[in-house]
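Colleague: Build me a structure from this.
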Amino acid sequence: MPAICAEQHFGYLVKDLATLWREIIDRRLEPLGLSAARWQPLVVLYRADEPLTQSMLAAALEIEAPTLVRLLDRLDRDGWIERHRCPQDRRAHHVVLTPRALQACADIEDVLDRTRQEILSVAGKRELRACIDVLERIRGQALQLRHDGAPPPESPLTRMTRVPRRAR
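Modeller: Below you'll find the predicted structure:
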């Protein structure tokens, strides 16, 4: 079996790290009864600067609307969210966190922050900045390729998750 080249190894490492990171977070959030499918939409709503409609949330999570509706039905049934008719568009619904979810989101943010600190503790600030710079350039190139060379639109998820709203 031939050895993999650095470029292949890089891709495997990026994917493997993302998977491991998510698995650690999922395991740590399990006592709250939250899987990735449940905690990610809650965090996006928690960090949003404005109330999100179902379609905005689907775009931010990069999932199809019917998939989101089923997820929201479960989150609503379990007391994590409520849906309120949007005053500007009676066909749309804002997704709103319940007090239970707001408290859970504070706990989730603590878990995310602690996990991030623990994982990144092996790298110095300068190393981390260099790594981020390289990853941002590679991501930008991949986005341009995905959009056939045109400047890519910013992902709603990237925009919403850049800095937690409550940390501003």
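Colleague: contacts and neighbour counts: CA atoms only from here.
Modeller: Fine.
Colleague: Contacts only, for Ile81.
Modeller: When the contact criterion is C-alpha atoms under 8 Å, 6 or more residues apart in numbering, the partners of Ile81 are 72, 75, 95-98, 101.
Colleague: Give me the subset of these that lies in helices.
Modeller: The members of those that map onto helices under DSSP state H are 72, 75, 101.
Colleague: for the protein, what spans make up the helices?
Modeller: For the chain, the helices defined by DSSP H cover 6-29, 36-47, 54-61, 65-77, 99-120, 125-146, 156-161.
Colleague: To compare with the earlier structure, here is another sequence to fold:
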Amino acid sequence: MRLSKPEYVTETVLAVFRTYGRLIDWGDRFVAPFGLTSARWKMLGALALSHQPLTAPQVAASMGVSRQGAQKQLSSLIMDGLVAKHPNPHHQRSPLCQLTPKGTEIYAAIEHSWNAHAEELCADLNLDDILAAQRVLATLYEKHATNAE
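Modeller: The predicted model follows:
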């Protein structure tokens, strides 16, 4: 039986939910040798990919997590010496965070391992499908934006 377009969208969203859970579990195992979890990896990634210091709310927004969730993970990373906190000249109560040399080194090692994994994934995916998936996910993301974003 052929599904309606809304039913296909529903199936796609359900697949995203299932995939997210599986990626988090996989990511926890993937970064465990580096002493991290998926949640902490996301925070390091946000800082590494920004190429500039960020506040906890900026990190949260870039990774689609709550400000409180980002703050909790950043505090843990600060305690472990992977992230440094600096005064923010624009907002006294929202310090800027950036990777320390140790954080940069660990993130680079994870990125190296990830790139090898991404190459393996490419064996089963063609570029047109990857680009189509990016477009669909971007549309779903935009259609579900809140006024707070």
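Colleague: now the ones in helices among the contacts of Ile81 of structure 1 as CSV including distance to Glu109 of structure 1 and neighbour count?
Modeller: Shown next, in CSV, are those (distance: C-alpha to C-alpha, whole Å; neighbours: other C-alpha atoms under 10 Å):
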residue, distance to Glu109 of structure 1, neighbour count
Leu72, 21, 20
Leu75, 18, 19
Ala101, 12, 21
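Colleague: Tabulate the helices of structure 1 (JSON lines), appending distance to His84 of structure 1.
Modeller: Listed next are these as JSON lines, based on distance: least, C-alpha to C-alpha, whole Å:
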{"stretch": "helix 6-29", "distance to His84 of structure 1": "27"}
{"stretch": "helix 36-47", "distance to His84 of structure 1": "14"}
{"stretch": "helix 54-61", "distance to His84 of structure 1": "10"}
{"stretch": "helix 65-77", "distance to His84 of structure 1": "11"}
{"stretch": "helix 99-120", "distance to His84 of structure 1": "15"}
{"stretch": "helix 125-146", "distance to His84 of structure 1": "35"}
{"stretch": "helix 156-161", "distance to His84 of structure 1": "21"}
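Colleague: And those helices: which comes nearest Arg83 of structure 1?
Modeller: When these are compared for distance to Arg83 of structure 1 using C-alpha to C-alpha, the nearest one is helix 65-77, at 7.8 Å.
Colleague: Alright, calling it a day.
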